[in-house]
Structure formats: structure tokens, C-alpha cells
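Trainee: Dropping a prediction and its sequence here:
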Amino acid sequence: MIAYDKNLLDNSILLDEAKDLKNAGFISKEQFENIHSQLNHLKTNKNLLVRLGFFLLGCLMYSSICGTLSLTLFQLFQNHLSIIVLIIALVGIIGLEYFSRENYFGHGLDDAYLLGFLLALGVFTGSTFDGSELLITCVISIAAILTYLRYLHLSSALIACLAATATIAYTTFELGVIAKSLLPFIMMLFAVVGYWLSKKSLEKVTNSYYYNGILLTNNYALILFYLAGNYLVVRELSILLLGTEIPKGQDITFAPFFYLFTFLVPLTYIFRALKARNRFMLWIGVLALTFSIYTIRYYYALLPVEIALTAAGMILFFFSFFVIRSIKEKESGITFKIDRFLNSNALANAEILITASQMGMKPTTLDESKIKFGGGGFSGGGSSGNY
């Protein structure tokens, strides 16, 4: 199923692990370069800016090919433009196959053809079946899953998650007003099922090639579950989808439940993440808690902005201060020790700057000046008193 050479994939995974070890200081730069020279690996770009540049180049290539084909085939299929769109989609999948055979993975060029294929396939489905949103999202979901299983692009996994969510939503819309009113609970159930399935898959996964995609699905389910019950999201979507106005002094149905949900879920994420030492869940929980505070303030501004920000800053400062003091000496569990597998150069540079400013250290010149000063034997300002 996978389009790439398994040996090259394994070597690329080994190189990523070796790079992490080098950045953490476990192996030297020379050892990493020796490993890099001995292993054949896939052609990829870890630098996002370089990858973005190749992605734009791939978009230009793809659009040029599609434009030429469109001009050539327009006379033949001018009454069936959907056929031209289908051919454009086939160009995208053919390009993906070519780049996979040439061992390009996450390079930027292949990303452009992947997104172009999914976009053209969605346009073809919509033009063929009178713009049925449900059918479009369903087709995109299946296509994205298949492309991820074959090409291992995380963008395919993300598109599959988004398209599957849209499929559930459009299916709910087709069932009538009552189903629309239950949409938050349906999305919660969908997120719970997705989280449970992805968690079980992570525990049983034996093929490391799909690990990152399953992990992305797991974290996506956490985000979807929170947003499905967030008070602001539920209230605004109720107004948008049901077309109802909420008069002043009234609230949405089950409002107390959504108020509690908005704050209890982020706190649950944070405590669960600290207990399980799950960094991704911790980030999601902190961001969700921040959005929860914004949600309440959006409707109930109890304090002016400047006072609220000042108070929040003071609370966060003292909370962080006491937590750091309590865990800074711990060697296991929840600790403040630096993770060697994270890039800590910024922290180290900040420590140097702070130390230099506190101790009054001054910069020194590295090279001796070529201009020689001397003399001054009788209170002269650096002169010898001789001609």
C-alpha cells in the first residue's frame, strides 16, 4: 500500500532519531554526519520555509500542466467540463506517484500535487452531483484516508479529519431541525469515538509509519470535543444554523451544562496531561482554558480590559512562581528540569543575557587594534613628548 521504499523510510526514521540525539547532546556532530553519509534516505525538507518555497514551485508546475491540458481538451469536452476537472485530478495523483518513485517525501513539490488532487476531486464531485456538500465531504474523506495510507502525508490525515467532521455535520443537517439542535452532542459523541479508536490504535500500533497520523487524529478529537461543547461556539452556531434570535436576558437551551463544560473540560485536559505526562494534551488544555476565559468575557465583561489583564498576569505569575519552586528539584514525574530533546538554545541565550546584565559584564574586543598607542610619561594623553 505504501508507495515509498520501506528501507528508505526506515533509514529516514533512523536519521530523524539520530538528529534528535545530536540536538540533545548524546552524539556529536561528526557521529551524526557519519550516520547521515552511510544511510540512503528519502528526499525531504525539514525547513518549513524551504518546503513552502518548493510547495509554491509545485503549485506553479501543477497549474501550468493543468492549464495546458485545459486549453488542449476544451474543444473536445466543452460541453462536459467536469471531465476536464477529472483529468486535472488524475494529473495530481500521477504526479504524486512520480514523486514517490523518485523518493520525494514531504519535500514541498509532492505536497502541491496532493492538495491539487484533493481539490480537483472535490470540484469534480460537486460539478457532477449538483453541488451536494454531503457527497463532496464524503468523497474527500475517503480520498484523504487512502492518500494518507499510501503517501503518509500528515496533511492528508488532517484533511481526512476535517472532511469527516463536515460529513457528520452535513448528515445532521439533512435530518431536520431537531437533529440540528442536537449537533453539539452528536459532535461530542463523534469526538469520543474518534479519540477512543485512535488511542486504542496507538497502543496496538506495530507499524511506526502511521504513528504520527494516528497521533494527529487523537489530538484532533480532543480539540473537536472541547469546541463541540464550548458555550460561544454552541451559541453562535445555534443562531447561525437554526436562524433564531436570542433576546436579551435569555439564554440557549442547556446553558448551565455548556457553562460548566467550557471550563471543566480544559481543566480535565490539564490535570490528565500532567498525570500522564502528555505534552500535546497539556498544550491543548492550556489553549482551551484561555479560549474559555475569552468565551465568558465575550458575553460578560465584568472588569475593564486593562484591569482584567493585570489581574490575570499577577495570578499567572504567582502560580508559575510557586509551581516552579515546588518542582524545580524533582528528577522524575512532573519536573522543571530542561528536556534535552527540546531545543533550549533560546533559554540558554536568555540566561546568558540576564547574567551579563546583572553582573555588569562588558563586551571585550576579540582582535587587537592595529593602531598602537603609548608614551605619556609626563601626564600626556597617550603622547611620548618626542617628535
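Mentor: That came in fine, so what should we check first?

Trainee: from here on, contacts and neighbour counts on C-alpha atoms
Mentor: Fine.

Trainee: So which residues make contact with stretch 159-171?
Mentor: 133-134, 137-138, 140-145, 183, 187, 217, 220 (Cα atoms under 8 Å, 6 or more residues apart in numbering).

Trainee: hmm, try it at 7 Å
Mentor: 134, 137, 138, 140, 141, 144, 145, 217 (Cα atoms under 7 Å, 6 or more residues apart in numbering).

Trainee: which parts of the helix or strand hosting the fourth one are buried?
Mentor: In the assignment (DSSP states H and E), residue 140 maps to helix 133-151. With burial defined by 16 or more other Cα atoms under 10 Å, the residues of helix 133-151 counted as buried are 133-141, 143-149, 151.

Trainee: Against residue 157, how distant is the spatially most central residue of the chain?
Mentor: The chain has residue 216 as the residue nearest its centroid, 8.7 Å off, counting by Cα atoms, centre = their mean. Distance of residue 216 to residue 157, given as Cα to Cα, to the nearest Å: 8 Å.

Trainee: Ok, residue 75 next?
Mentor: Per Cα to Cα, residue 75 is found 37 Å from residue 157.

Trainee: Settle it for me: which of the two has more neighbours?
Mentor: Between residue 75 and residue 157, counted using other Cα atoms under 10 Å, the more crowded position is residue 157 (24 against 9).

Trainee: who's in contact with the more buried one?
Mentor: Residue 157 touches 144, 145, 148, 213, counting by Cα under 7 Å, 6+ apart.

Trainee: Included below, for side-by-side comparison, is a second structure:
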Amino acid sequence: MQAYNKLNIENYFLAEEAKKLYRKRFLNKEQLIAICSQLVQLKSNSNIFFRIGFFLLGSFLFSSIISAFAVVLLQIISHDYQIIFFLYAIVAYIGLEVLVKMKFFRHGLDDAFILSSQVSFLIGIGILSESVISVLITMVVLGIFFTIRFINTISALIAYIGLVGIFFNSIVEHDFMPKFYLSFVGLALAVFIYFFVGYLIKNQNLYPYFKTFDTIRIVSLLLGYLSMNYLVVRELSESLMELTITNASDVPFAIVFYILTFFIPLLYIFWGIKWKDKLVLYSGLLTLVFGFFSIRYYYNILPIEFVMVFSGIFLFGLAYLIIQKLKNKTEGVTFKPDRDLDNSLLFNAQAVLSFVNVATPTEDQTNSMEFGGGGFSGGGAGEKF
């Protein structure tokens, strides 16, 4: 099912693991070069900015190709324009397979053709069926296919959005169940996907998809929280259920959403520390900040300057207590920096600041060549008659 040669994929991930060991200082540079030279490398970009640049280049290349096709096809086809988009999808897929044969993997060019193929096919389905549910189902099918075959995270996100959209559309547009349960369905779906992906991660044979699984886990954590967040629930209730909420009224079961707005982030933080999982921990911190914003959006209790001062004092005290608790630990969650932490940017910033603060010597403005007295400087006659 995978488009790439199994040996090439193994070599790619072996090289990636070697680079991780090098960053953690388990390998020196000579050992890293020796390992990478023995492995057949796929054409990839680990730098996100280079990858985005090649993605834009690939998108421009694809647009140039379909523009040439459009000049011919628009003269032949007078109706049923959805056929053109299906042809575009086929062209993008053929170009993608060519790039795979040329050993492009997570390079940027292949990402452009992966996304273009799916988007073109979805536009064709949308024009042909004029049905949102058909497009969402196609998103799930295409996303899963491209994720498995090309080990692509963007396709996994497309499938995820399609799956969530199916449930959302079924409840909102087709009255599959009362709209009030939409939040609970979102939470249940997020929990199911998170633990299903956690089960797949235990299978070491699926190691090429581990980064994709991590992305799906993060999205599931955010979906589960946003489904129970008070701000999101209130805004959806006003727009979908046409509720009018005043100071004397609130959304149904408002106390539940008030509690879960803060309880879920704290639960994420607790799990992140207990399981030593950075993704869960960072998701907890991010959602906790959004939780405070959600409540303050409706209830402006204190001026913003007081909130910032009190928040700073609280965070400083909390950080101090945590540092005191962890500074003597040598295993598990500690206060020691990670071995793969790149401190070069910090050191460069310190060097720049030190250079700026160095007192530069003032230039001597006095001229060694004295004017006056009729000397070489041409100053004219002296002061004596």
C-alpha cells in the first residue's frame, strides 16, 4: 500500500534517529556523517521554511500545468465542468507518483501535489453532487488513502476534519439528534480517536506514522477541550439553537461547562506530568490560558492591568515552588535541561547583548596638527607682531 520502497523508508528514519542522538550528544559529528553516508537518503527537507518554499514552488508548477490543460479543455467541454477538476486530480496524482519514483519524501514539492490532488477531486465531487455530506465522506476516504500510501500528515488532518464534519453536519443539518448534544458528541469523538491512535502507537511496525499520530493526538486534545469550553458552547448555542442569553439566563447546564473549562486543562497538565508526555502537558497549558480568556470574555471582573499583575505574581510563585520541588530530582520530570535542547540561539543572543553593552572608546577629536603660528597647517601668522 505504501508508495515508497520499504528499505528507503527504513533508511530515512534510521538517519532521523541518528540525528536525534547527535542532538542529544550521544553521537559525535563524525559518527553521524559515517552513518548517513551508509544509508540511501530520500530527498526531504527537515527545515520547515524550505519545505514551505518548495510547497509554494510545487503549487506554482501544478497551476502552470493545469493552466495549459485548461486552454485546451475549455474549448472542448461546454458543460459538465466538474470533469475538468477530476482531470486535474488525475494529473496531480500522476505527478505525485513521479515525484515518489524520484525519491521525494516530505520535501515540499510532493506536499503540493498531494494537497492539489485531493482539493481538485473534492471540488469535482462538490460540483457533481452539490451535497456537503458527500464532500465530507470523500475527505475521509481520500485523506486515509493518502495518509497510508504517502505517509502524509496533511492528509490525516483532512480526513480528521471530514470525520468531524460528518457528525457536525448530521446533527445540525439533518437533525440526527438534538443540537444540544453536539458538544458531548465532539468530546466522545475526540476521546475515541485519541485512545485509538494511542493504541496504534504501541505497534512499532507503524513507526513511519508516529509523527502523524502525534499530530492527531494534539488535534484530539484540542477538539475535546473546545467541545466543552464555555465560550465555544455559548457561541454555538446562540448561533445554532437561536438562544438569547442575557445576564439573567445562561446556556443549559452552564455550571458543567464552567467547571470543565478549567478542569480539562488541569487534567491535561496532570496527565502530561504523570505520563511524561510533553504534547499533553503543553496542550494543558495552552487550553488553560484559553479557559481564562473564555471566562474573562463575558465577565470583566477586574481591569486588565490588575489581572496581568496578579497573574504574574501567581505564575512566579508557582514556578518557584515547582523549581524547588524538581531541582534535586535526577529522573522522571526534572528541572534539568533536555539533552536535545538547542541553546545556540540563547548563547548567540547573550553574545549580542554583551557586545552591545561593551563601552566603546570615544574618538579623540583633537588634531595633532596645530593651526596658527604659520606652520605646515597653513594657519597663518602667529600672535606676535
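Mentor: Yep, it's here. Keep in mind it's a predicted model, so treat the numbers as computed, not measured.

Trainee: Any idea what the TM-score comes out to?
Mentor: For this chain pair, the superposition-based TM-score is 0.89 by TM-score structural alignment, normalised by the length of structure 2; 361 aligned residues with a Cα RMSD of 2.1 Å.

Trainee: that older thread, for the contacts of stretch 159-171 of structure 1, name the two members farthest from one another.
Mentor: 134 and 217 (21.2 Å; Cα to Cα).

Trainee: buried residues in stretch 30-39 of structure 1?
Mentor: So for stretch 30-39 of structure 1, counting by 16+ other Cα under 10 Å, buried means 32, 35, 36.

Trainee: which position in structure 2 aligns with the first one?
Mentor: For residue 32 of structure 1, the aligned position in structure 2 is residue 32, judged by TM-score structural alignment.

Trainee: thinking its match is in contact with residue 20, fair?
Mentor: No: in this structure, residue 32 of structure 2 is not within contact of residue 20 by Cα atoms under 7 Å, at 10.0 Å.

Trainee: Relative to structure 2, what is the average displacement of stretch 84-94 of structure 1?
Mentor: Here the mean offset of stretch 84-94 of structure 1 against structure 2 after fitting is 0.8 Å, by mean Cα distance after the TM-score superposition for structure 1.

Trainee: Name the residues that touch that stretch?
Mentor: 66, 70, 113, 114, 116, 117, 120, 121, 124.

Trainee: part of a helix, is the first one?
Mentor: Yes: under DSSP: H, G, I helix; E, B strand; the rest coil, residue 66 of structure 1 falls within a helix.

Trainee: Just put the contacts of stretch 159-171 of structure 1 in TSV and tack on distance to residue 89 of structure 1.
Mentor: Formatted as TSV, the contacts of stretch 159-171 of structure 1 follow (distance: Cα to Cα, whole Å):
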residue	distance to residue 89 of structure 1
134	20
137	16
138	17
140	12
141	15
144	13
145	16
217	26
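
Trainee: Out of these, the closest to residue 201 of structure 1 would be?
Mentor: residue 217 (10.5 Å).

Trainee: What is the neighbour count of the closest one?
Mentor: 22.

Trainee: What strand or helix carries it?
Mentor: With DSSP H and E as criterion, residue 217 of structure 1 is part of helix 211-229.

Trainee: May I see the buried residues of that helix?
Mentor: 213-229.

Trainee: next one: stretch 253-268 of structure 2
Mentor: 257, 258, 260, 261, 262, 263, 264, 265, 266, 268.

Trainee: Which ones among the residues you listed lie within helices?
Mentor: 257, 258, 260, 261, 262, 263, 264, 265, 266, 268 (DSSP state H).

Trainee: Switch the residues you listed over to JSON lines; also include distance to residue 285 of structure 2.
Mentor: Shown next, in JSON lines, are these (distance: Cα to Cα, whole Å):
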{"residue": "257", "distance to residue 285 of structure 2": "18"}
{"residue": "258", "distance to residue 285 of structure 2": "17"}
{"residue": "260", "distance to residue 285 of structure 2": "15"}
{"residue": "261", "distance to residue 285 of structure 2": "12"}
{"residue": "262", "distance to residue 285 of structure 2": "11"}
{"residue": "263", "distance to residue 285 of structure 2": "12"}
{"residue": "264", "distance to residue 285 of structure 2": "11"}
{"residue": "265", "distance to residue 285 of structure 2": "7"}
{"residue": "266", "distance to residue 285 of structure 2": "8"}
{"residue": "268", "distance to residue 285 of structure 2": "8"}
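
Trainee: circling back: how big is the offset of the next helix or strand after the helix holding residue 217 of structure 1 relative to structure 2?
Mentor: For helix 211-229 of structure 1, the following helix or strand on the C-terminal side (DSSP H and E) is helix 231-242. Comparison of helix 231-242 of structure 1 with structure 2 after fitting gives an average deviation of 0.9 Å (mean Cα distance after the TM-score superposition for structure 1).

Trainee: Summarise which helices and strands helix 231-242 of structure 1 is packed against.
Mentor: helix 255-276 (3 or more Cα pairs under 7 Å, 6 or more residues apart in numbering; DSSP states H and E).

Trainee: Does anything pack onto the helix it packs on? Which helices or strands?
Mentor: Right, helix 255-276 of structure 1 is packed against helix 211-229, helix 231-242, helix 279-299 by 3+ Cα pairs under 7 Å, 6+ apart.

Trainee: Save those helices as CSV, and put in distance to residue 162 of structure 1 too.
Mentor: As requested, these are exported to CSV (distance: least, Cα to Cα, whole Å):
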stretch, distance to residue 162 of structure 1
helix 211-229, 9
helix 231-242, 17
helix 279-299, 17
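
Trainee: and of the ones you listed, who's closest to residue 179 of structure 1?
Mentor: Ranking those by their distance to residue 179 of structure 1 (criterion: Cα to Cα) puts helix 231-242 first, at 10.6 Å.

Trainee: Check the offset of the closest one from the chain's centre.
Mentor: In terms of Cα atoms, centre = their mean, to the nearest Å, the centre of helix 231-242 of structure 1 is set 26 Å apart from its chain centre.

Trainee: Identify the residues contacting it?
Mentor: So helix 231-242 of structure 1 is contacted by 184, 227, 228, 245, 252, 258, 259, 262, 295 (Cα under 7 Å, 6+ apart).
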